[in-house]
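A.B. asks: what would the 3D arrangement of this be:
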Amino acid sequence: MSVRILALVGSLRTGSHNRQLAEAAVKLAPEGAEVDLYEGLADVPFYNEDLDVEGSVPEAAAKLRAAAQAADAFLLFSPEYNGTIPAVLKNAIDWLSRPYGAGAFGGKPVAVIGTAFGQYGGVWAQDDTRKAVGIAGGKVVEDIKLSIPGSVTRFAETHPVDDAEVAAQLTEVVARLHGNVGAAA
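C.D. replies: Prediction:
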C-alpha cells in the first residue's frame, strides 16, 4: 500500500521555486510513497463561515477537502511573504481546519519546508505555517525541516531536482514523513 502525501504550495506563481521543490518531491518520492501536488489553491475562496455550510461549500474548497481527506500525510511548501506565511497557504489551512474538531488534517503527519530569496530560506514563514497547521489539527513533525536560502540565485538555472544536495535533502524529507505515517496515532 502506497502512502499518499498531499503537497500544498504557498506560491501561485508558475515559476515558483517552492513549486519546483514540490515537483522535485513528486519525482524523488521513495518507493511506497506517492506525493500528489495539489492544483487549484488559487480557486479556493477566502475562508468565510457563511460559505462553509454543509451541502453548499464552494466546489474548489470541497475539492481541496476531499484531496486532504484522502491523504495520509501533508508536505507544505512555504515561501516567505513579508516575513510570514503566504495568504493562499493560510487560507488552505483555514478551510482544512473545518468543520471544527473534524478537519482534514485530523492528526495526520505534516512537514513544512521551503525556499526563499533571503539568507534564512523562509524560516519565519515555515515556523508560522507549523504553528497554524498544528492548531488546525495536523501532527507537525517538528524535526523535519528544510529551509533553502538564496532561491533566486541557487535555482536561477538549475531546477531543484537537478541540484544534488537539495535532491538528497528532499528525498530524506519525504522518506522521513512517510515513516511518520502510522506513528501519528
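A.B. asks: make it CA atoms for all contacts and neighbour counts henceforth
C.D. replies: OK.
A.B. asks: show me where this protein has its helices.
C.D. replies: 17-28, 59-70, 87-96, 123-135, 151-154, 164-180 (DSSP state H).
A.B. asks: so which of these is nearest residue 144?
C.D. replies: Smallest distance to residue 144 across the helices of the chain (Cα to Cα): 6.4 Å, for helix 164-180.
A.B. asks: related to what we said a few turns ago, and the helices of the chain: which comes nearest residue 47?
C.D. replies: Going by Cα to Cα, the one of these nearest residue 47 is helix 87-96, 6.1 Å.
A.B. asks: for the closest one, name the packing helices and strands.
C.D. replies: helix 59-70, helix 123-135 (3 or more Cα pairs under 8 Å, 6 or more residues apart in numbering; DSSP states H and E).
A.B. asks: as CSV, those helices with mean neighbour count and distance to residue 109 would be great.
C.D. replies: Output for the helices and strands packed on helix 87-96, formatted as CSV (neighbours: other Cα atoms under 10 Å; distance: least, Cα to Cα, whole Å):
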stretch, mean neighbour count, distance to residue 109
helix 59-70, 17, 12
helix 123-135, 21, 10
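A.B. asks: to compare against the first, here's another:
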Amino acid sequence: MSTTFSLLGISGSLRAASFSTAVLRAAIDVAPADTDLTLWRDLAGVPPFNEDHEDDPGPAVTAMRESITAADALVIATPEYNTSIPGQLKNALDWASRPYGESVLVGKPVAVIGVSTSDYGADWSQQALRKVLAVSGAEVLETRLCVPRADALVDGDGRLTDTETTGRLRDLVVDLRGLLRHETKAA
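C.D. replies: This next block holds a predicted model:
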C-alpha cells in the first residue's frame, strides 16, 4: 500500500513574477512521485486580521484554513521585506493561528524557504517566519533553505534554472516527507 503525501505550497509574495513562487513551482517539479505539492494562490484575498471576526472570518479565511487542514504539511517560501516577512503572509498566519486553541497550524509540519535578490537569501525573514510558526504550534522542519540572488537563478519565464538550488530544494522536500513518514509510523 503506497501513501501519497499532500503538501501545500504558500508563497509570501503577491507579485506575478515572484521569485518565491518560482521556487515553489520548482519544488512541484522536483517532488518525489509519492508527493503531491500544490500551490495555494489566494494570499491576496485574505482580509486583514480582526479578532472581532475570528469565529466568523468569511469565505477567504475559511477556505485557507481548510486548505491548510487538508494538507499533510506546508512549504512556505518567503521574500524579505524590511528584514522581515511580508505583511500579507503574517496576516494570513495570524488568521490560521486563531481562534486560540483551534489553530490549524498546531502540529502541522512546515518547511521554510527564504528567497531574496540579496546575498543572504532572506535569512532574517526566514528566522522571523520560523518564530511565528513555532509560536503558533507548527512543527518547523530544522532543514533551512536560503535562496540568495534569486534574480540570477530564475529565468525570464519564471523557472528556477540553478541545479544546485534545485537539488537543495528536492532535499528539503524529501526531509519534510521523512518527517511525515516518521509521524505516520508513530501514529
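A.B. asks: TM-score for the pair, please.
C.D. replies: Scored against TM-score structural alignment, normalised by the length of the first structure, the superposed chains reach a TM-score of 0.92; 182 aligned residues with a Cα RMSD of 1.6 Å.
A.B. asks: including distance to residue 29 of the first structure, could the helices and strands packed on helix 87-96 of the first structure go into CSV?
C.D. replies: Shown next, in CSV, are these (distance: least, Cα to Cα, whole Å):
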stretch, distance to residue 29 of the first structure
helix 59-70, 18
helix 123-135, 21
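A.B. asks: so where is stretch 88-104 of the first structure in the second structure?
C.D. replies: Mapping stretch 88-104 of the first structure onto the second structure (TM-score structural alignment) gives residues 88-104.
A.B. asks: ends of that stretch, what's the gap?
C.D. replies: With Cα to Cα, to the nearest Å as the measure, stretch 88-104 of the second structure spans 18 Å from end to end.
A.B. asks: in that stretch, which residues are buried?
C.D. replies: For stretch 88-104 of the second structure, the neighbour count (16 or more other Cα atoms under 10 Å) marks 88-98, 103-104 as buried.
A.B. asks: which residue lines up with residue 166 of the first structure in the second structure?
C.D. replies: So residue 166 of the first structure corresponds to residue 165, using TM-score structural alignment.
A.B. asks: what's the distance between the closest residue in space to its match that isn't next to it in sequence and residue 111 of the second structure?
C.D. replies: Computed as Cα to Cα, 6 or more residues apart in numbering, the closest residue to residue 165 of the second structure that is not its neighbour in sequence is residue 147, at 7.2 Å. Counting by Cα to Cα, the gap from residue 147 of the second structure to residue 111 of the second structure is 14 Å.
A.B. asks: give me the more crowded residue out of the two.
C.D. replies: Applying other Cα atoms under 10 Å to residue 147 of the second structure and residue 111 shows that residue 147 carries more neighbours, namely 27 against 23.
A.B. asks: make sure the more buried one is actually in contact with residue 115.
C.D. replies: Yes: contact criterion Cα atoms under 8 Å: residue 147 of the second structure and residue 115 qualify, at 4.7 Å.
A.B. asks: my guess is residue 10 of the first structure contacts residue 79, does it?
C.D. replies: Yes: the pair residue 10 of the first structure / residue 79 is scored as a contact, 6.4 Å apart, by Cα under 8 Å.
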